[in-house]
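> got a predicted model here, sequence first, then my questions.
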Amino acid sequence: MPSILFVTSEAVPFVKTGGLADVSGSLPPALQAAGADVRLLLPAYRSVLAHAGSLERVAELDLPGLTVPAGILATEIPGSGVPVWLLDCPELYDRAGGPYGDGAGVDWPDNALRFATLARAAVALSDGLVAGWRPQLVHCHDWQSGLVPVLLADLPERPATVFTIHNLAYRGLFSRLDFDRLELPEALWSMEGLEFYGDFSFLKGGLLASDWITTVSPTYAREILTPEFGWGLEGVLGSRMENLLGILNGIDTGMWDPATDPLIAENYDAGDLGGKRVNKHALQQRYGLPADAEVPVVGFIGRLVDQKGVDLILDALPALEGEALQLVVLGSGDRKLEQRLLDAAAESPHRIGVEIGYDESLAHLIEAGADLFLMPSRFEPCGLNQMYSQRYGTVPVVHRAGGLADTVVPVERAALERAEATGFVFTPATAQALAVTLRWALLCYRQPRIWERLVQAGMARDFSWARSAEDYLALYERAIAARG
């Protein structure tokens, strides 16, 4: 089995801002379980050090462009034993705030240096820095590791490289001044290199220099070849089509299992859904809504931004005024959208509950207690909540985009008859289309035989990482073989 260096900017349980962390914390253990030798490289942010447990310093680093002390600390992913190497450089990573910005959400001004340093550490590790271990393949994730394949090109007998796009909207754009400060080869400042409309892009480097490019769902792999979803990089991606592949994300089925979940009010499974009704009651109480078992509860968890279609939900509410439903929301983001949601809740406190922020326990309770789950994202590379929802018997309502299209089987006559339909899919991404589809979903909710069929089909789906890990291992073997 191959030896893999997994380079990422976040991973659960150490640090998380989005789905990248879920992938980085779940895929390496699945690969290890399948026999691969996986090591994970992650910056030693302050929050990571707080969650890392015992640490051993295993190497010192002397990297180009870095004038402050740096080294490698060793730990492991709890419960799996997957080795984790933390890039320890207090000057760059030991800060209050998030991995990419301060507490107010403002990007750190030295992010170019912070993640170029991560890339250079990956190169050093690929060259046997720790105990002579050398990976056969380096798997990089999103713009933060986009320079890794670029810099590995200068390494004699370099490992194979795979670069995964989790969200093409984040391209890692920096100025010419940043480019010069990083002491990168001048030849990289060109249209054929990292230059991107007067700036330079870490992400573009990963797309150009890696042996293979993957995205987190097959549909998103096709979408990013178009101007609508390509963010100006569709030409670059089009030139790499033969080495572009969509592999669907999995979910942590140990953490997200209604039969064992310690964060919900009562456990349940597909054979006995009584516990789901208990969770619904607890959810209604948590949000101060009338505890009515007959009224369908619709849930939403996510960033409150236009991409997630939060405005579509708000704009659809007037058309749903006559419907018996309750809406519960958990998330944070755009201040205007936050305020609109809070205003809606204040106007209809018996129908709408909103909590700004993120609470892991409440997220689990929403998945367990809601009847329907909304994901009207304008684009969604993969998405995880629609998979969590199906596992918890909560029927998703999604826009036909990216991984949402790949993971939700639409309610159509043939799919219903085969007991395969798992949710409601709408298009285009408009408030009207969402309202029409949600009314249809509420109609089905009032027909117990149909609803039970949807719930049971969703809970029977296999979204485990084991399936995705097999696909990645097959790609790794192919990429390594091509390197000779």
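Ah, there it is.

> when you work out contacts or count neighbours from here on, use the C-alpha atoms and nothing else.
Fine.

> now do the helices in the stretch 151-300 of the chain.
Assigned by DSSP state H, counting those that start in this stretch, the helices in the stretch 151-300 of the chain fall at 176-181, 202-209, 218-223, 227-230, 234-239, 274-286.

> so what's the residue count around the nearest residue to Leu113 once chain neighbours are set aside?
Excluding the flanking residues, the one nearest Leu113 by CA to CA, 6 or more residues apart in numbering is Leu182, at 6.5 Å. For Leu182, the neighbour count with other CA atoms under 10 Å is 16.

> likewise Gly206?
For Gly206, using other CA under 10 Å, the count is 29.

> let me see the contact set for it.
Residues near Gly206 by CA atoms under 8 Å, 6 or more residues apart in numbering: 143, 145-150, 163.

> looking at the residues you listed, which one is closest to Leu330?
Each of the contacts of Gly206 was checked against Leu330 using CA to CA; the closest is Trp143, at 27.4 Å.

> before we go on, here's another structure to hold up against the first:
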Amino acid sequence: MNILLISPEVFPFAKTGGLADVAGALPEALAKKGHKVSVALPYYQLVKKNGFKPVLFKKNISLRINNREELFNLLLLKHNGVDIYFIEKNEYYDREFLYGTPQGDYQDNAFRFAFYAKAILASIKDIGKQDIYHCNDWQSGLIPLYIKTHYKGDPMFNNVKVLFTIHNMAYQGLFVKDVVPYLDISWDLFTPFGVEFWDKLSFMKAGIIFSDAISTVSKGYSKEILSSEFGCGLDGLLKSREKDLYGITNGVDYSLWNPAIDKFIARKYDERDLSGKAECKKDLAKAFKIKYNARRPLIAMITRLAEQKGIDLVVNIMKDILKEADFVILGFGDEKYNNIFKGLAKKYKGRVGVSVKFDNALSHKIEAGADMFLMPSRYEPCGLNQMYSLKYATVPVVRAVGGLDDTIQNFNAATKKGNGFKFKDATNGALSGAIKDAVTVFKNKKLWGGLLKNCVACGYSWESSAEQYLKLYKNL
């Protein structure tokens, strides 16, 4: 099969979150199974900063947007058996951030990602005919719409199938309706049964309506988004397409996330011998300038600093956490929480470590050096860090939602079964209780050792997830 995966961010080229990890690993897993796989993303400033130098593949391709003809370049980089195509248009993508500054989204995101969709489709005669278009999140939501309207009857798009994967329902790509005609979308489609959502244009809705099938990144989340609590206003639409809705849990790229071969950590270790973890904990404490204490658990987070991630709950119970543990966090997000955590690091110097940025090397040190990994999300479509943590013998403490609920089983001290700790309600008390349960087991070295063995015995490879995607592609 010829498969084109379309994602606004792809690791290792440009990343803000877990979507990039998925879009980096899945194509490689599919390519290893003998398929011709390509990926398309914008040529952001960050790609250049990360040291990648794609070559010019096709110059001055023309498309029409905003009532005028515009040109762009198509760049190519071959990476681990996958063709990575970049849409070069400096006016739209040569910026410091991918989607917006800490103060808010870029005002022209509707044009930036409509251009992205149009540019990919305008490039197909150069890239080659595809069998599957695998779109990801709202930024690629117009691709199914354009294929089913503008390219209807075009031989390059005969018999193609489109899968739209929702990584996060909350980010829907909503824009004022004034942009509709400038993006080559017919007003006939701007209805409650079309792409209109509360008098705005919804890129996410376009993706859901015009795709042949929809998937989410865990079985749990595929059920949750059918409810008003998690459906973000689109639960009715999703229910109408329930027979076309699938849940496939993300895999882990163990060539990147494996303490036995991890180049970023102080000492390598594996499931047979976890002794290297102690040195990694010392190294992590040093990196965050906190006091190392083998007898106190070190609790960590790597997260977007936003209330979706339950960050406010962590702030509320920080005093409780520090009675029994030390705490480090790596993340970036809402300016309010960026500042709150910087303040906590000053207030609890030597006990709380904070790094407000994205740092890949440091994220590996955290997974290897922490005793527990905290994910108190209000919703979590899949989550990857809890699965990384299991491989690194770092015990997940998570809220029982979405992919977190699918992948983590609550540890039972009596049966000695389970691979982490879960809590149900998004409240200070529930989170605090789960942390206390984890700390109690931590103090019992025999129980803790058994729990760590349970963690490292878990496996979530991309090979398994890729097989499920291939089965879905073939059934479209």
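Perfect, thanks for sending it. These numbers come from a predicted model, not from an experiment.

> where does the TM-score land?
In this superposition the chains share a TM-score of 0.94, using TM-score structural alignment, normalised by the length of the second structure; 467 aligned residues with a CA RMSD of 1.7 Å.

> still on that earlier bit, deepest-packed of the helices of the stretch 151-300 of the first structure, please.
helix 202-209 (a mean of 25; mean count of other CA atoms under 10 Å).

> ranges for the helices of the stretch 301-450 of the second structure?
Per DSSP H, counting those that start in this stretch, the stretch 301-450 of the second structure carries helices over the ranges 311-316, 318-324, 335-347, 360-369, 385-391, 402-407, 428-443, 445-456.

> which one of the ones you listed has the most crowded surroundings?
helix 385-391 (a mean of 26).

> that helix vs the first structure, average offset?
Compared with the first structure after fitting, helix 385-391 of the second structure has a mean deviation of 0.7 Å; criterion: mean CA distance after the TM-score superposition for the first structure.

> which strands or helices does that helix pack on?
helix 360-369, strand 372-375, strand 395-399, helix 402-407, helix 445-456 (3 or more CA pairs under 8 Å, 6 or more residues apart in numbering; DSSP states H and E).

> of those, which is nearest Ile311 of the second structure?
Here strand 372-375 is closest among those (CA to CA), at 9.0 Å.

> so which elements touch that closest one?
strand 298-305, helix 385-391, strand 395-399.

> hmm, 7 Å instead?
Secondary-structure packing of strand 372-375 of the second structure (3 or more CA pairs under 7 Å, 6 or more residues apart in numbering; DSSP states H and E): strand 298-305, strand 395-399.

> ok, average deviation of it from the first structure?
Looks like 0.6 Å for strand 372-375 of the second structure (mean CA distance after the TM-score superposition for the first structure).

> so who does the residue nearest to Asn249 of the first structure when sequence neighbours are not counted touch?
Leaving aside its sequence neighbours, Asn249 of the first structure sits nearest to Val216 (CA to CA, 6+ apart; 5.5 Å). Val216 of the first structure makes contact with 165-166, 246-249, 381-382 under the criterion CA atoms under 7 Å, 6 or more residues apart in numbering.

> please redo it, this time with the cut-off set to 10 Å
20, 23, 164-167, 245-250, 380-383, 402-403, 468 (CA atoms under 10 Å, 6 or more residues apart in numbering).

> for Ala278 of the second structure, same thing?
By CA under 10 Å, 6+ apart, the neighbours of Ala278 of the second structure are 266-267, 284, 294, 368-371.

> so can I have JSON lines of these showing distance to Ser355 of the second structure?
Formatted as JSON lines, those follow (distance: CA to CA, whole Å):
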{"residue": "Ala266", "distance to Ser355 of the second structure": "19"}
{"residue": "Arg267", "distance to Ser355 of the second structure": "22"}
{"residue": "Leu284", "distance to Ser355 of the second structure": "12"}
{"residue": "Ala294", "distance to Ser355 of the second structure": "22"}
{"residue": "Ala368", "distance to Ser355 of the second structure": "17"}
{"residue": "Gly369", "distance to Ser355 of the second structure": "15"}
{"residue": "Ala370", "distance to Ser355 of the second structure": "15"}
{"residue": "Asp371", "distance to Ser355 of the second structure": "18"}
